[in-house]
Structure formats: structure tokens, C-alpha cells
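Colleague: Any chance you could fold what I've pasted below:
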Amino acid sequence: MTTRSIFAPGWGQDAAGRDQDERQIALEYLAEAWNSAEDDGVESAALAHASLFAALATLVKLHGDDATAELIANLPDRIRTGEYNLDRNLQ
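Modeller: Down below sits the predicted model:
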């Protein structure tokens, strides 16, 4: 497990029990790979774009084009409300 994770430790709080634990473990694996890539000189922006592509391609494969497009259509509001802001303070 990495201690340099760029991700907030409370990620996935809406998921229940086992799903939350599994998502947290997955996020820790991704953070470790992210940190290793940065140590090797890969830029954060390149990692972010590659991660988005991989995530979207996987969601399309698992759930189809329409379901993935519906999920993505909700992202602007979630982004604007700070859900993905790592610097925000949760009260």
C-alpha cells in the first residue's frame, strides 16, 4: 500500500461494505501504479488521460455505450459540486 496517494482516503463512501472495501483496495493499487509512473517521469496529465481512456473503455465493454454515456452525462454537475476536488474539506 502506498502512502503518497493523490486520492482522498474517503473515496467511495457511497458504496456499501464490501464494495467500498474493494474500491478502496483498487484505488490503492492505482495510486501505487500512478506513483511509480510519475517516478519514471510520466507526466500527471498523460496519466490522467490514459486512466480516463482505460476506465471509459472498460465501462463500455462491461455496460455498453448507452449506459456509459448516461453515467458520463452526470459528471459535469458532480465535478462542479466538488465531488472530484481533492483539496475540498469535508464537514
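Colleague: can we go C-alpha only for contacts and neighbour counts from here?
Modeller: Will do.
Colleague: ok, now which ones touch the residue most central in space within the chain?
Modeller: In the chain, the centroid-proximal residue (Cα atoms, centre = their mean) is Leu27; its distance is 7.0 Å. Residues near Leu27 by Cα atoms under 8 Å, 6 or more residues apart in numbering: Phe7.
Colleague: Could you tell me how far it is located from Gly64?
Modeller: Leu27 sits 23 Å away from Gly64, going by Cα to Cα, to the nearest Å.
Colleague: Sequence B follows; please return its structure for comparison with A:
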Amino acid sequence: MFTPASGTATFDLDHGERQIALEYLADAWNCAEEDGLQSAALAHASLFAALATFVKMHGDEATADLVAMLPDRIRSGEYNLDRILQ
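Modeller: Have a look, this model is predicted:
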């Protein structure tokens, strides 16, 4: 099941609002899994919704620039929910 990440957030939004948003998403994710949806389908739908929202808010180029930074951030463990922050 999906659990919200703790620790340093990835974007420059208010941390409290981000945490609340993650809790809403975790609840929806868990309900969907309980209804039998696969995690991979949820992840793909979530990525699509997030990217479509960024494109609508910031445009194609800014969203592409954001996505271009993801490989390094992923490799550095920024999206690893199991990592331990010291």
C-alpha cells in the first residue's frame, strides 16, 4: 500500500499543504487498491494526471524541463519512500 513520504519535499510549495495533499492521495490510492486496481495502473494514471496538470499550469517546455531533471533526482533517492533521512 502507498504511504506518504516524510522528509524533504521536492517542490517549492508549502510543506504543510504538500503533506495534506499526500495524505489525500494516499487515502485514494489505498481505496483504489482495496477495490482491486493494480499499483502500476495507479502509478501510470497518477503520472499522467500530474504531468497534464503541470502542462496546463506551466506549459510544455517548463514541464519537459522538470521531467528532464527526474533521472538524477530518482537516482539520488529523492523518490525512495524507504530511504532513511538523517
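Colleague: on that earlier part again, which position in structure 2 pairs with the residue nearest to the centre of structure 1?
Modeller: When structure 2 is aligned by TM-score structural alignment, the residue opposite Leu27 of structure 1 is Leu22.
Colleague: Its match: which element?
Modeller: helix 15-34 (DSSP states H and E).
Colleague: residue range for the next helix or strand along the chain from that helix in structure 1?
Modeller: As assigned by DSSP H and E, the chain's next helix or strand after helix 15-34 of structure 2 is helix 39-58. Aligned using TM-score structural alignment, helix 39-58 of structure 2 spans residues 44-63 in structure 1.
Colleague: Report the mean deviation for the matching stretch after fitting onto structure 2.
Modeller: For stretch 44-63 of structure 1, the mean distance to aligned residues of structure 2 following superposition is 0.3 Å (mean Cα distance after the TM-score superposition for structure 1).
Colleague: How about Val55 of structure 2, nearest residue that isn't a chain neighbour?
Modeller: Excluding the flanking residues, the one nearest Val55 of structure 2 by Cα to Cα, 6 or more residues apart in numbering is Thr63, at 5.8 Å.
Colleague: Now do the contacts for Ile72 of structure 1.
Modeller: Here Ile72 of structure 1 is in contact with no residue (Cα under 8 Å, 6+ apart).
Colleague: I'd like the distance between the aligned partner of it in structure 2 and Leu37 of structure 2.
Modeller: Using TM-score structural alignment, the equivalent of Ile72 of structure 1 in structure 2 is Val67. Using Cα to Cα, Val67 of structure 2 is found at 26 Å from Leu37 of structure 2.
Colleague: ok, now Ala62 of structure 2?
Modeller: Note on Ala62 of structure 2: its distance to Leu37 of structure 2, by Cα to Cα, is 31 Å.
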